[in-house]
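Novice: I'd like to go over a predicted model; first the sequence, then the structure.
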Amino acid sequence: MDPMPMANESAMKMKMSFYWGKDAIVLFSNWPNHSLGMYILAIFFVFVLAILSELVSNQPALKRGTNPLLAGLYKAVFHLFHISFSYLVMLAVMSFNLGIFIAAVAGHTLGFFISKYYRHIDQANTDDRNGSSHINHKV
């Protein structure tokens, strides 16, 4: 018995190995639609999504005495955005387009750097305000 034909077989013809080129389907059917400008926009979009995913994964610390319900909601909202952005990036990478893959990796890397850099700077400023610098000055 022959398998049942798909209603839209042309939409199902995706490449299953990495390839270069603007002829990709990223997140939505007919996007970027073989257009170089839209392909560049797709790369930029995935890059920004990956950065945002890393930035929201590092939640700021909550102040002592914060209402537990509000703290839980606050963390849940950050988690919602982190997971949403991460899944969108994963789905975009599943297009197997190398440009999209490189944009995702570069975005995650830059986002990680930015979030860790600012967290380190914030921690150093907190240590300076509290007078507990990690640097010993010898005279």
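Specialist: Right, received. Where do you want to start? Residues are numbered from 1 along each chain as shown.

Novice: When you work out contacts or count neighbours from here on, use the C-alpha atoms and nothing else.
Specialist: OK.

Novice: Could I get the full set of helices for the chain?
Specialist: Under the criterion DSSP state H, the chain contains helices at 36-57, 68-93, 98-130.

Novice: can you tell which of those helices is closest to residue 28?
Specialist: Using Cα to Cα as the measure, helix 68-93 is the one of the helices of the chain that comes nearest residue 28, at 9.2 Å.

Novice: also this one, for the comparison:
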Amino acid sequence: MEKRYTHMTFFWGTNSEILFTMWPGTRRGMYGLALIVVFLMAFFVELLSCRRIARLGRQRPRLLAALFQTAVHALRVGLAYLLMLALMSFNVGVLIVAIAGSTAGFLLFHSSVFHGVEPCAEAIPVKQ
């Protein structure tokens, strides 16, 4: 049996294991693919955090809407946990792309830069 060493401090390098044994391994192309996957996971966590996504099911009967919202929540939590596990590889490249993916998702889905108002916030009626 071969002993493998798991990093317990942050390190730079393409020789890493992210989420699965021997993935991405020692190949730079696979490491690049792993970074893209981590970026997309962080981006989609921000997308699924958007309240508008959860409100898409409101037009359906109440039970179906609740099931849809629950499925969106479960998907968001699952992706967030996978992202956390990827970050536990202690690879600095993974950390950087996770932050970049979350930042890009926040910019597109939660900030008012592209929409003039907060795109994911629900309109709160103002009582007079």
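Specialist: Okay, I see it. Keep in mind that this is a model prediction, so the values were computed, not measured.

Novice: tm score of chain vs chain?
Specialist: Comparing the two superposed chains by TM-score structural alignment, normalised by the length of the second structure, the resulting TM-score equals 0.80, with 117 aligned residues with a Cα RMSD of 2.6 Å.

Novice: right, so the helices of the first structure: which one is the most enclosed?
Specialist: Most buried of the helices of the first structure, by mean neighbour count (mean count of other Cα atoms under 10 Å): helix 36-57, with a mean of 21.

Novice: which one of the helices of the first structure lies closest to residue 14 of the first structure?
Specialist: Across the helices of the first structure, the minimum distance to residue 14 of the first structure, taken as Cα to Cα, is reached by helix 68-93, at 12.6 Å.

Novice: by contact count, what packs against the closest one?
Specialist: The contact analysis (3 or more Cα pairs under 8 Å, 6 or more residues apart in numbering; DSSP states H and E) places helix 68-93 of the first structure against helix 36-57, helix 98-130.

Novice: can you give me how far the longest one is from the chain middle?
Specialist: Computed by Cα atoms, centre = their mean, to the nearest Å, the separation of helix 98-130 of the first structure from the middle of its chain amounts to 12 Å.

Novice: next one: stretch 76-90 of the first structure
Specialist: Its chain's C-alpha centre and that of stretch 76-90 of the first structure lie 8 Å apart, by Cα atoms, centre = their mean.

Novice: just stretch 51-59 of the second structure next, same as before
Specialist: Averaging C-alpha positions (Cα atoms, centre = their mean) puts stretch 51-59 of the second structure 19 Å from its chain's average.

Novice: picking up where we left off before, between the helices and strands packed on helix 68-93 of the first structure, which one is nearest to residue 18 of the first structure?
Specialist: Of all these, helix 98-130 comes closest under Cα to Cα, at 6.0 Å.

Novice: Adding distance to residue 10 of the first structure, write the helices and strands packed on helix 68-93 of the first structure out as JSON lines.
Specialist: Compiled in JSON lines, these are given as follows (distance: least, Cα to Cα, whole Å):
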{"stretch": "helix 36-57", "distance to residue 10 of the first structure": "20"}
{"stretch": "helix 98-130", "distance to residue 10 of the first structure": "22"}
